[in-house]
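Chemist: Sequence below, structure please.
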Amino acid sequence: MGKASRRRRTTDDSGAPAKRQRSAAVPYVSRPFEGLPQETEWVAIREILPAATAAVTFASGKAPEGAENVTIATVLPMAWPALHRADGTVLIGTQSGSASGDPSRDLAAQILAGAAVEPGTAVQHVAAATGDTPRLQDLLDTSAPFEVVVHEGFEFWVDGQELDEEGQSSLDRANESVVPTKRMEALSSAYWVRIGDRTYIRLILPEDEDTATDALARLHAAGSSALGDGTRLLGAFRACGLLVPVFEVPADSDAADHEAGLGAFGERYAAALASTDALTAEERRARSGLLSRQVTLR
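Modeler: As a prediction, the model looks like this:
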């Protein structure tokens, strides 16, 4: 075969320029975890929890070969996107960064990459997802629970494996960075956290962020947006298309001290959410104030 024949064709049979095969672009998704069970918990493990894990269940016939047991985690050593442990478990780091506008597709790409490497191997880089990459919603059983477990440290990285002195020292340093975090029981996806000498409760609301903001504005205008004496609503941030109110509570208080207040807030929020009345002038001002203090994570 001559050199001319081996060259890549630049025209088609009609003589027109040949079209290159291009992967479909990844469309931006404002709520990437919508449609998954416990959408708010997916947002929590990706955005606000320091050390947490949750096992996933694949839909029938959708488990990638070599990835029958997959655990979603917050972060992995060295911010690896995936780790295929020697025992066959694939760990996925949700906070290793997002390469596209759809974290669901990025995490699915990490699962596929973790499954493809040999057990005992870390994945240090994952090729960018494309529009042809499946999403989590394409792979997972959307009827199965997604139960997030909050850990005090990163011992789940090693899961009972023996560490040498250097490895233990590295794990200890990582554990020192973990801020104390506890799950609240009164409402779903509410977490108590102590950062330095201040203590907060973060609540991930499942409704569309505009709808949730309206309800929160009604409560704030009525002076009923706090969780009780000595607490206050600092504001809210947006994460993966959902609204996350942040309450400051007394620095020395524990999570259990605010369960009743959080439950009562949930009832007031539900009532505000159900209201069909137009926002009053005072409620619109409260809404503007909330929006002016909002930030968006990633």
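Chemist: can we go C-alpha only for contacts and neighbour counts from here?
Modeler: Noted.
Chemist: What ranges does the stretch 101-250 of the chain have for its strands?
Modeler: With DSSP state E, counting those that start in this stretch as the definition, the stretch 101-250 of the chain shows strands at residue ranges 121-123, 149-150, 181-183, 190-195, 198-203, 232-239, 242-249.
Chemist: Also this sequence, please, to line up against the first:
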Amino acid sequence: MGKAARKKGPKQDRVKKVREVFVGQPFEGLAGEPELIALREFVPSATVELPLKDTGGRKVVLGTVLPMAAAAFVRADGQAFVGLQVQTRSTDVSRDIGRSVRWALEAKEGDVLSVPDTITPGSEGERLQDLLDPKAELDVRMHTDFSWWLPEGTEAEGEVALSLERANGAIMPSERLGTGAYWVDAGEKAHLRWVRPEPEGKVLQALARLSAAGEIGLGDDSRYAGSFRAHGLLVPVWDLDPEAHAREWADPAKQLGERLDQALASLDDEPLNAAERRARDGLIGRQITIR
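Modeler: Now for the predicted structure:
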């Protein structure tokens, strides 16, 4: 018995679906890539004025966290802010932030963008790479609280006051020790988290070389803890003595950076030896990934 013929009904409208491709290294090509990753992932309170190609007469400040985790807002005095640590994201973080920057350039005083635009299909000219001077370094300003949310001499009210109180209460003391390198006092331990701009494989090999030579630490009362991946880059982490102030780790961190740079430079001429390869395998086993 043959198959029954299916009766064809009227054509139905179909919604064209756009397949979004996940961008694993959203800030690639920007000189400030390590700082953008650090401020998005683990720095509690910091700001940086964006080196925009065209401001239209308005400066835009990038901040770690804004009131109620907003994507952007314009203060009563006209200063525009864009937030990095938000609750929603698309497959391209650079595009999300770029759209918030464009909104901030055109918004009015008192306007708030609660969440970034993660729905509209992508188009050209929206990413941070399109809006910023790619060679400009970022001048990061660290803060001990979130009073920068408000114009000077202004007191918070309502939901902003509650959000300010919660945000201030969650801050862990932090200091910037160098490009992409941040000290944080987490209580029982202090840490150095260092976003490295080099390819992950190269960083691991250089760290392995230092580890095999007994030079991976920052001196006494420090220990290499492992690393995590964030937005396409590797972030090595060291445990530090919490009794020591951040300034006491500045020179050791600088010296470690010099050793790491030397190890990176040596990789082209000197492949890892057996001991260094074993050290690398051990380091690989202590990695996690943060998107």
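Chemist: Which stretch among the strands of the stretch 101-250 of structure 1 is buried most, on average?
Modeler: Here the criterion is mean neighbour count by mean count of other CA atoms under 10 Å, and of the strands of the stretch 101-250 of structure 1 the winner is strand 242-249, at a mean of 24.
Chemist: Onto which residues of structure 2 does that strand map?
Modeler: Counting by TM-score structural alignment, strand 242-249 of structure 1 falls onto residues 233-240 of structure 2.
Chemist: secondary structure element for the residue nearest to the spatial centre of structure 1?
Modeler: The structure's structure 1 has its C-alpha centroid closest to residue 46; by CA atoms, centre = their mean the separation is 2.4 Å. Using DSSP states H and E, residue 46 of structure 1 maps to helix 39-47.
Chemist: can you pull out the helices in the stretch 101-250 of structure 2?
Modeler: 128-131, 158-170, 200-212, 250-266 (DSSP state H, counting those that start in this stretch).
Chemist: which helices and strands does the last one pack with?
Modeler: In this case it means helix 250-266 of structure 2. Contacting helix 250-266 of structure 2 under the criterion 3 or more CA pairs under 8 Å, 6 or more residues apart in numbering; DSSP states H and E are the following elements: strand 174-178, helix 200-212.
Chemist: For the last one, grab the matching residue range in structure 1.
Modeler: Correspondence between helix 200-212 of structure 2 and structure 1 is established over residues 209-221, with TM-score structural alignment as the criterion.
Chemist: quick one: the matching stretch to structure 2 mean distance?
Modeler: Mean deviation of stretch 209-221 of structure 1 relative to structure 2 after superposition (mean CA distance after the TM-score superposition for structure 1): 1.1 Å.
Chemist: residues of that stretch that come out buried?
Modeler: By neighbour count on 16 or more other CA atoms under 10 Å, the buried set for stretch 209-221 of structure 1 is 209, 212-221.
Chemist: Ok, stretch 246-262 of structure 2 next?
Modeler: 246, 249-250, 253, 256-257, 259-260.
Chemist: cool, stretch 142-157 of structure 2 as well?
Modeler: Applying a neighbour-count criterion of 16+ other CA under 10 Å, one finds 143, 145-147, 149-150 buried in stretch 142-157 of structure 2.
Chemist: Of all pairs in the residues you listed, which one is the farthest apart?
Modeler: Taking every pair in those and measuring CA to CA, the maximum separation is 13.3 Å, between 143 and 150.
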